[in-house]
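Chemist: attaching a predicted model along with its sequence, questions to come.
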Amino acid sequence: MDAARIWPVALLLVSNVFMTFAWYGHLKYKHVALWMVILTSWLIALPEYMLAVPANRMGSSVYSAAQLKGMQEIITLSVFAVFSILYLGQKITMNHLIGFALIAAGGFFLFRQ
């Protein structure tokens, strides 16, 4: 696989780590004022955008927009599952895995020739 195909995936993966912390990291800190959580989330989201936008721009030379979006969703779910277990201490149930697998199956069809 060439770099033009790998870099967008790598950047989307890292951007999703930032995105997941921006969107869900505050759930462990429910005692913190909402305005502070929003400000912190925006600060975390900035690097996410700085990675996601170039990833999509670069990726558009080798992937369709639908493929990029599908890839983004599958990466998001994968990162979220790990985050949910390791950071939030929540369990992933069989129903969650089945739901994630169905979404991943959709990704299969986006990349099918």
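Modeler: Received, thanks. Numbers count the residues shown, from 1 in each chain.

Chemist: switch to C-alpha atoms for all contacts and neighbour counts from now on
Modeler: Will do.

Chemist: not counting its neighbours along the chain, what's nearest the residue nearest the centre of the chain?
Modeler: Residue closest to the average C-alpha location in the chain (Cα atoms, centre = their mean): Thr76, at 2.7 Å. Closest residue to Thr76 apart from its sequence neighbours, by Cα to Cα, 6 or more residues apart in numbering: Asn16 at 5.9 Å.

Chemist: second structure for comparison follows:
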Amino acid sequence: MSARLLPLLLLLGSNVFMTFAWYGHLKYRSSPLALAIVASWGIAFFEYTLMVPANRLGSTIYSVVQLKTLQEILTLVVFAGFSTWYLGQPLKWNHYAAFALIVGAAFLMFYE
């Protein structure tokens, strides 16, 4: 696998776990908050098992600023799908416009 692609795949996987850890409990609002916190911590453990190697490997290829920017873009992509698919809250035109501006800003991180 390409050395440039592996950190991105690990970041993508970690973002899936973290999105569920942060927002998955919103589908179960009747569950006790303490249970939501413990479950989120458990899910976050798996996020860390992907995020730490992604950052370790990725920092040999990308600058730390570029790596963080890639992570944020992946977070937006994962969150957009999660919001629509899992929570049933589709994005509106202004959300897409705001995300596009963020992606445009991220482009500047890689412009030399």
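Modeler: Looks like it arrived, so ask away. Since we're looking at a predicted model, the values are computed, not measured.

Chemist: next, the TM-score between them, please.
Modeler: Taking TM-score structural alignment, normalised by the length of structure 2 as the basis, the two superposed chains have a TM-score of 0.98; 112 aligned residues with a Cα RMSD of 0.8 Å.

Chemist: what strand or helix carries the closest residue to Ile74 of structure 1 other than its chain neighbours?
Modeler: Leaving aside its sequence neighbours, Ile74 of structure 1 sits nearest to Ala104 (Cα to Cα, 6+ apart; 6.0 Å). Per DSSP states H and E, Ala104 of structure 1 falls inside helix 94-111.

Chemist: could you do Gln90 of structure 1 as well?
Modeler: When the helices and strands are read off by DSSP H and E, none of them contains Gln90 of structure 1.

Chemist: OK, contacts around it?
Modeler: Applying Cα atoms under 8 Å, 6 or more residues apart in numbering to Gln90 of structure 1 gives the contacts Ser84.

Chemist: from Leu13 of structure 1, how far out is it?
Modeler: From Gln90 of structure 1 over to Leu13 of structure 1 the distance is 21 Å, taken as Cα to Cα, to the nearest Å.

Chemist: distance of Val9 of structure 1 from Phe80 of structure 1?
Modeler: In terms of Cα to Cα, Val9 of structure 1 sits 16 Å off from Phe80 of structure 1.

Chemist: ok, so what distance separates the residue nearest to Ile74 of structure 1 from Gln67 of structure 1?
Modeler: 12 Å.

Chemist: circling back to that earlier point, how close does the helix holding Ala104 of structure 1 sit to structure 2?
Modeler: In this overlay with structure 2, the average offset of helix 94-111 of structure 1 from its partner residues is 0.7 Å by mean Cα distance after the TM-score superposition for structure 1.
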